[in-house]
Structures are given as structure tokens and as C-alpha cells.
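In: Got a sequence here, can you build the structure:
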Amino acid sequence: MSQNKNLAALSEAGVSVWLDDLSRDLIRSGALQDEIDTHSIVGVTTNPAIFQNSISKSASYADQVKELAASGADVDAAITAITTDDVRAACDVLQPVFVDSDGHDGRVSIEVDPRLANKTDETVAQAIELWKIVDRPNLFIKIPATKAGLPAITRVIAEGISVNVTLIFSVERYREVMDAYLDGLDAALRNGHDASKIESVASFFVSRVDSEIDKRLDAIGTPEALELRGKAGLANARLAYAAYREVFETETRFPDLQAHGALPQRALWASTGTKNADYPDTLYVSELVAPNTVNTVPVKTLEAYADHGWVNADSIIGQAKASQEVFDALTRVGVDLADVFELLETEGVGKFEDAWNDLLGATQTQLDAARG
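Out: The predicted structure is shown next:
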């Protein structure tokens, strides 16, 4: 099979294309392998909403639910078993990619219970538990970039576990995430771990920033405010990449770790499906192209990019000054950026927790039905 030319060009520009979706049907049908073979997919991300959608809408889990019910498993144990089985199977499908990329790609992410987002010790404990249960080297444990999540990131990295940091909205928080990663590498080396085996990505959310800021710009309503619609998400991501380059290419701390085999924590663009129909449907893919980055692409956006996506090789590098000017203009027209980012983090955690609670309810219903 040949790769789609648009997605192949994106990969050649240095962007690792990861699928933002997973289900048992996707694995068993061979569709995931097809995406690898034809759409340059080299990784998979999951989140509570994806699992809730997959498990509640497919009959593929019925037999396992019956087995779990017969064994007396409670709902939390059932969900752990179901989700880790799917992730392990996806890791196995992506194992050749993992090997071919020297561990750089071929990764699958699973998130800690979102109800633990503000609990450091519990997050660390579950991250270690999930790492052991899945038992695959090409696993990422997703930890949210909340204040409680930051020390958890450091402690989990210190255990030699690869981490996907999720729900990052501001450059300020992103800098804290990078510091937490570097602190974790320091500790991992002290603990005797091989730093070259520890990978990490930082998932920087894009479209949600535009959705919230556009709403505020519409409320302000001035010509100056309306002119800024659709510009904040890209500007924010571009400033994040500039911060990434400072930390991993310019500042003095990382080279010492790199000398011991440590790898940069790649910037990952998340929430890249456009939510405003007025914007191009591949906007947050085509306009976020830079070396050593990841884009987690929803199925609908992946199909759109395969059909008509483009690569703007000048979309990030060299855009920091212009991006800062966008942020300065947003402040001048009255957008409280600190409030935007705080709200988005709170809402992000809340949405994942709501999805998890829905999954708990649906699974409990299935367990009860299986027990008669």
C-alpha cells in the first residue's frame, strides 16, 4: 500500500502524525494497520471521552464484560481491564513503528483516571500501576498539566516511565511542564534509569483556545476585536514552540542531560479539529508544521487532510514575534488571557471527568445486565 501524498509530505516535514482515536473494532478490523500503511499514522492517543464513546457504542466488549461480571469485578476494575487490553493490543500493532523509529514513535497513550487530576500521590500510583498492567515499552502514560500534575510528572519520569503531559493551554504552564520533565530526568538518572529510553511529549491544546477567545472577542464586538478571531490558537502554539526551542536548543540545562542520553520533550498539538465551520478544516494541521513535533489528528480531520491538506513549512519557525503581537493585541482589546487559560484547564479536566463518569455508568449497567 502507498502512503497518502499529503500526509507523507507532512511527515517528511518533521511532524509525527498520531491518530486521536482508538477502539477494539479499529484494532480487530485491521483499520488501525490500514491507517499506518496508508495515512502515515505512527502513534495513537486516547482519552476518557474516546474510551467512553468506543466502549458504550460497540458490541465488541460484550464477552469481556460477561467474563468480568462473572469474576466479580467492580466497575473500576472492569474499566481498567477493558481499556488496558485495548491499549496493549494497539501497542502491539504499532510495535514495528516503535522499532523502526528507535522508540521515537509507535506509541500509544493511556490517561490516568481524570478524577485524580488534582491529587498528586494518587496520580503517581495509578501511573505506575497502568505502566505495569499494559507492560509495553511503547506506552505513554497521560498526566494532566494541573498544579497537582506537575510534581506527579516529575515523579513518574523518575521511575523511568514515559509520559504524555496533557491539557496544556498556556505557554507559562508549558514552561512548568518542561521543568517538571527535566527534574524527572535528573531523578531518573540518579535512580539508575537509562534516559535514552524515556520519551515524553507535551500536549498543547489548540482549537479550544480559539473557541473560548473568539467567544470573548464576539462579546467585545469592536472592529479591532473581531479582526483577531481565529488567530489566538495558532499564535499560542507558535509561542509554545519558541519556548520549546529555548529550553531544548538554547538554554544550558538540557545539554548536560542530553550528554547522558536524554531526549527533548516534543511539543504535541492536540485538539486540532476545527470547531468553527468558518475556518479551514485542516487549519490546525497545515499551519502547525515544524521539525520534531507531533499532531494528534481526529479521524474527520485526518480524512480532510488526506484529501486537501497542505504543508506550510514557514508556519511556526520565525513566527514568535508576530505571535506575541497577536497576544498583545488581544490584551489591548480586553481579553483576560490568564482567565481564559484557567477556565480552559478547569473545563478540560471537567469534560474528561464527565466522560469518565458516563463510562462508569454505562459499564456498571452492562455489568449488572450480565449478572442478571
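In: okay, CA-based contacts and neighbour counts for the rest of this
Out: OK.
In: Just the buried residues of stretch 331-349, please?
Out: Going by neighbour count (16 or more other CA atoms under 10 Å), the buried part of stretch 331-349 is Val333, Val335, Val340, Phe341, Leu344, Glu345, Gly348, Val349.
In: Let me fix that, I meant to ask about stretch 313-321.
Out: Ala313, Ile316, Ile317, Ala320.
In: Skip the chain neighbours and tell me the closest residue to the third one.
Out: When you say that, I think you mean Ile317. In this structure, Ile317 finds its nearest non-sequential neighbour in Ala290, 6.9 Å apart by CA to CA, 6 or more residues apart in numbering.
In: to compare against the first, here's another:
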Amino acid sequence: MTDALGRLSEEGVAIWLDDLSRARISSGNLGELLDQQHVVGVTTNPTIFQKAISAGQGYEEQVADLAARRVTVEEAVRMITTADVRDAADVLRAHHETTGGLDGRVSIEVDPRLAHHTAATIAEAKQLAWLVDRPNTFIKIPATRAGLPAITEVIGRGISVNVTLIFSLDRYREVMDAYQAGLEKAKSKGLDLSAIYSVASFFVSRVDTEVDKRLDALGTPEAAALRGKAAVANARLAYQAFEEVVAADRWQALSREGANAQRPLWASTGVKDPAYPDTMYVTELVAPGTVNTMPEATLRATEDHGVITGNSIAGTYEDSRGVLDALEKLGVSYDDVVRVLEDEGVAKFTHSWDGLLDSTRAELERLAGGKG
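Out: Below you'll find the model as predicted:
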């Protein structure tokens, strides 16, 4: 056992848990992770909620009450998920206060079916912020084309945002632009910029999954040599883009007004290919001012045998660009990879949301005597 998680925190990486359930809250497990494993935040998504609520533990009484009230399934799901986020936010409130608002946060996502509808995303974000009603929450908005203006509008209203489903470097720059535009809008309204926070969730492991599939189809030694390199290279170049943006005049002007930098967050950090080290997307992406949100298995693996040797991103930009260039030369199109991943990401979360609606509907009908 190492203190790799402690070292990670010392290097300026905020450790968040990529999971939440009512049982995790009520059992005290979440509190233990905060106290013992350096966890300072929690992220959720539709897939996490589908798994938690389908398991059923701890939800019976609330579902029975919702069934008695004959609420719609959409209202039931929102009442259940916001209750979990609100309770988790209360558990993390002390961390929120001791970090001056930077951490101790819980994220909840807008309905993924709204990912391509700007006005509906804005309305949903406002509703979620009102429902959870805790200062230490992030509203997650996907980085789709329609999501960009929604990010600006929601930030401009003073609501803190976790921008999710970022795969592309170009889209990431657009996300950072949308955040700054939102802060400028908030400033024009006289809002306190220091009270607004944001993270940009750059997805990691899914990039290797998609790229490796294409490399395997090529079946050449050159292709095999690039397996497992695309995701880390892509994320490292994202950090380079972040450094460039925060050094620019536009951001410096906002910073002087008290604005908080939109931290890069490494998401999808559970390794999916057993051929790779199970801590790869943690140890290879260490840099100050970042967040790494981990499934519990990745958290435990890092705690057990992760090796943190300092900043592992600095000095890698040329090599990282070389990886993406080499992929292009082999015919693996970066633009096509990130397009496919964004489309699949929205589709997967929508599928999980639909499954959550279906399982909740079945429970509501059962508890209401099958009368809907």
C-alpha cells in the first residue's frame, strides 16, 4: 500500500469519485472515502444512476411515496436523483468550505435526451440547480454543438457547470470560449465572478477504445505500436490548450475580476483494456490544477500500486502531437474518431436514461397496484 493518492493531491490533482448511490451515502462509505482516500468531489451520470436505482437498495420508501402521489416517471426520476445529489452535497459541504468553494462538489447531469436542444438544456439546468439547492453542486451540460451556447447562458446566470463529453481538442477550445463568454455575461449583470466555478470533463479511455479498434483492423506492426497511446496524448494536448487559454489576455482580464479557472477534468479513467496498467489514466495525467474523477476500482488500484512521480504532462506536448500525426498517417482520422465518440457518448447516456425511466416506471406501477 502506497500513499499515491496523497501524492496525487500534493501534485495539485483533485481526486473525485465517479460514482454515487444512496447506499454509498447512508452506509458512511462516501464519508470514509473523503476522510481516508483524499476524495474531494463526486460525479454522476445517467449510467451511474441507472445502476444505483436499479439495484433498489435504499430507494423503496421514496418510490412508494412517489407511486402514492401518482407522479410521472420523469418527475419520479428527478426527485430520486436530486435527493441523492443533495444528500451527497451535504456530506461534502465541509470540503467545499475548507477549499473556498473549489472542491467538495457533486455533479448532476441534464437529461441526455436534450443534448441537441439548447433552450431545453438551459431550462433543465436552471431547474436542477433549483431542485438540488446546494451551493456545492455542478450542473453537467454536454459539449455538443447545441450545448455550447447553453454553457454560456447558464454560466452567465451564475450557475456552476461541469461540461461533459469532451473528446475533441477543437471542441475543448470552444468549451473554454463558451465559459469565458458566460463569465463576461455574468460580469455585465453585476454577478460575483468568484462565486462561479466550472470544470471541463475531457474523456480519456474511450479514445483508446475507438482508436485501438481501428488500429487492430489495420493489423500492421506500425499500427500495433500505437495501441494505447492516443488517449493520453489527446488529454495532454488538452492541458496544453488550457495553459494557452489561461495565459491569454482575455482570461487574464477575467482573472483580475476574481474569475476561477475552468479546471480540466480527466473523465472515463477506468482502463478498459486489461493489457494496459489499470492506473494508466491517472499516473500519466498528473498536472497541477486538474481533476481526476475515478471509478472506485481505479481509486483503489491507484491507492494500492499507483506510482506518482510528479508532473507527468510537462514536456510531453511534442511527443503527444507526434502520436496524433502518426495516427493520421496510418489513415486513422482524428476528426472521425472524436465525432463517433461524441455521438456514441450521447447515445449511451440516453440509453441509460431510458433504462432508468423504464425500471422506475415498472416500480411505480407495481407499488401503485398496476394502475400506472
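In: mind checking what the residue nearest to Ile317 of the first structure lines up with in the second structure?
Out: Aligned counterpart of Ala290 of the first structure in the second structure: Ala287 (TM-score structural alignment).
In: which element is Glu353 of the first structure on?
Out: helix 337-371 (DSSP states H and E).
In: Relative to the second structure, which residues correspond to that helix?
Out: With TM-score structural alignment as the criterion, helix 337-371 of the first structure aligns to 334-368.
In: And Asn53 of the first structure? What does it align with in the second structure?
Out: For Asn53 of the first structure, the residue aligned by TM-score structural alignment is Lys51.
In: average offset between stretch 82-93 of the second structure and the first structure?
Out: Here the mean offset of stretch 82-93 of the second structure against the first structure after fitting is 0.3 Å, by mean CA distance after the TM-score superposition for the first structure.
In: contacts for that stretch?
Out: With contacts defined as CA atoms under 8 Å, 6 or more residues apart in numbering, stretch 82-93 of the second structure is touched by 20-22, 25, 30-31, 34, 40-41, 104-108, 128, 131-134, 136-137.
In: With adjacent residues omitted, what lies nearest to the equivalent of Phe98 of the first structure over in the second structure?
Out: Using TM-score structural alignment as the criterion, Phe98 of the first structure maps onto His96 of the second structure. Leaving aside its sequence neighbours, His96 of the second structure sits nearest to Gly104 (CA to CA, 6+ apart; 4.0 Å).
In: Sketch out the strands for the second structure, chain order is fine.
Out: Assigned by DSSP state E, the strands in the second structure fall at 13-17, 39-42, 105-109, 137-142, 161-166, 198-203, 263-267, 290-294.
In: could you dump those strands to CSV with mean neighbour count and distance to Val245 of the second structure?
Out: CSV is the format used below for the strands of the second structure (neighbours: other CA atoms under 10 Å; distance: least, CA to CA, whole Å):
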stretch, mean neighbour count, distance to Val245 of the second structure
strand 13-17, 25, 19
strand 39-42, 27, 25
strand 105-109, 26, 24
strand 137-142, 29, 21
strand 161-166, 26, 17
strand 198-203, 25, 13
strand 263-267, 25, 11
strand 290-294, 26, 15
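In: Out of the ones you listed, which is closest to Ala115 of the second structure?
Out: Shortest distance between Ala115 of the second structure and the strands of the second structure, using CA to CA, is found for strand 137-142: 6.3 Å.
In: Read off where that closest one ends up in the first structure.
Out: Residue span in the first structure matched to strand 137-142 of the second structure, by TM-score structural alignment: 139-144.
In: Then stretch 253-271 of the second structure?
Out: Going by TM-score structural alignment, stretch 253-271 of the second structure lines up with residues 256-274 of the first structure.
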